[in-house]
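# missing the sequence, but the structure's below:
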């Protein structure tokens, strides 16, 4: 596994249950400001049974970036943690954003 992925995973492991953050914030905290898309790419390649809380990462507008079944999976996981998600996959960042 490359160093970029290791640092991204380390940041994501710190996101507490019931909170979310954006791809850009994850990249910045990992030491790679401006690498939000690459964070998304790394997360898209995770195995389905991963224990990494990938579902706590959304885009900078508080929107789930996934489509179809993946969107539903992420939405369900967030709901289980008490995070309200609109029908279109929007999360109120003022309430749920992780502030490390």
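All right, it came through fine. All values reported here derive from a predicted model rather than from experimental measurement. Numbers count the residues shown, from 1 in each chain.

# C-alpha from now on. contacts and neighbour counts both.
Noted.

# mind listing what the most centrally placed residue in the chain touches?
Closest residue to the average C-alpha location of the chain: residue 57 at 1.1 Å, with Cα atoms, centre = their mean. Contacts for residue 57 (Cα atoms under 8 Å, 6 or more residues apart in numbering) come out as 12, 20-23.

# of the residues you listed, closest to residue 36?
Residue 36 has its nearest neighbour among the contacts of residue 57 in residue 23, at 4.8 Å by Cα to Cα.

# from what I see, the closest one and residue 37 are in contact.
Yes - between residue 23 and residue 37 there is a contact under Cα atoms under 8 Å: 7.2 Å.

# neighbour count, distance to residue 87 and secondary structure for the contacts of residue 57 - can I get that in a markdown table?
Below are these laid out as a markdown table (neighbours: other Cα atoms under 10 Å; distance: Cα to Cα, whole Å; DSSP: H, G, I helix; E, B strand; the rest coil):
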| residue | neighbour count | distance to residue 87 | secondary structure |
| --- | --- | --- | --- |
| 12 | 22 | 25 | helix |
| 20 | 27 | 17 | strand |
| 21 | 23 | 19 | strand |
| 22 | 23 | 19 | strand |
| 23 | 23 | 21 | helix |
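
# let's bring in a second model and compare:
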């Protein structure tokens, strides 16, 4: 496993229930501010194996990012976040000033 992937896994595992991080935040915390797409790859290929809280990763606008053909996964992500006490704004986004986790040793995006 490459160092970026190992660090990304640690950053993702550090997010407590009731908080979120953006793909860019995770990438920055793992040492590559431009590695947001790599974070997507890590989540896709390693969430089950490493028991990652994949649902706590959202886009920089505070929204859930799912492909058009994956609406069910987006609904599941929203349910999991709401079950942790995260409230969505009327436009379907999360207020990052309230729910963004910054308790890691890395840069913000």
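That came in fine, so what should we check first? Just so you know, these numbers come straight off a predicted model, no measurement behind them.

# residue 77 of structure 2 versus residue 3 of structure 2, what's the distance?
27 Å (Cα to Cα, to the nearest Å).

# more neighbours, these two?
residue 77 (20 against 10; other Cα atoms under 10 Å).

# and that one? What does it align with in structure 1?
Using TM-score structural alignment, the partner of residue 77 of structure 2 in structure 1 is residue 74.

# look at that match and tell me its secondary structure.
Assigned with DSSP: H, G, I helix; E, B strand; the rest coil, residue 74 of structure 1 falls in the helix class.

# count of residues packed around the residue lying closest to it once chain neighbours are set aside?
Leaving out its chain neighbours, the residue that sits closest to residue 74 of structure 1 by Cα to Cα, 6 or more residues apart in numbering is residue 55, at 5.1 Å. Using other Cα under 10 Å, the number of residues around residue 55 of structure 1 comes to 19.

# cool, residue 42 of structure 1 as well?
The local packing of residue 42 of structure 1 (other Cα under 10 Å) involves 13 other residues.

# list the residues that contact it.
residue 5.

# tell me if I'm right that residue 78 of structure 1 and residue 54 touch.
No - Residue 78 of structure 1 is beyond contact range of residue 54, at 10.3 Å (criterion: Cα under 8 Å).

# strands of structure 2, residue ranges please.
Assigned by DSSP state E, structure 2 shows strands spanning 21-22, 57-58.

# got CSV for those, with distance to residue 97 of structure 2 too?
CSV is the format used below for those (distance: least, Cα to Cα, whole Å):
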stretch, distance to residue 97 of structure 2
strand 21-22, 11
strand 57-58, 14
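
# quick one: closest of those strands to residue 87 of structure 2.
Closest to residue 87 of structure 2 of those, according to Cα to Cα: strand 57-58, at 13.7 Å.

# what's the mean distance for that closest one versus structure 1?
Compared with structure 1 after the fit, strand 57-58 of structure 2 shows a mean deviation of 0.5 Å (mean Cα distance after the TM-score superposition for structure 1).
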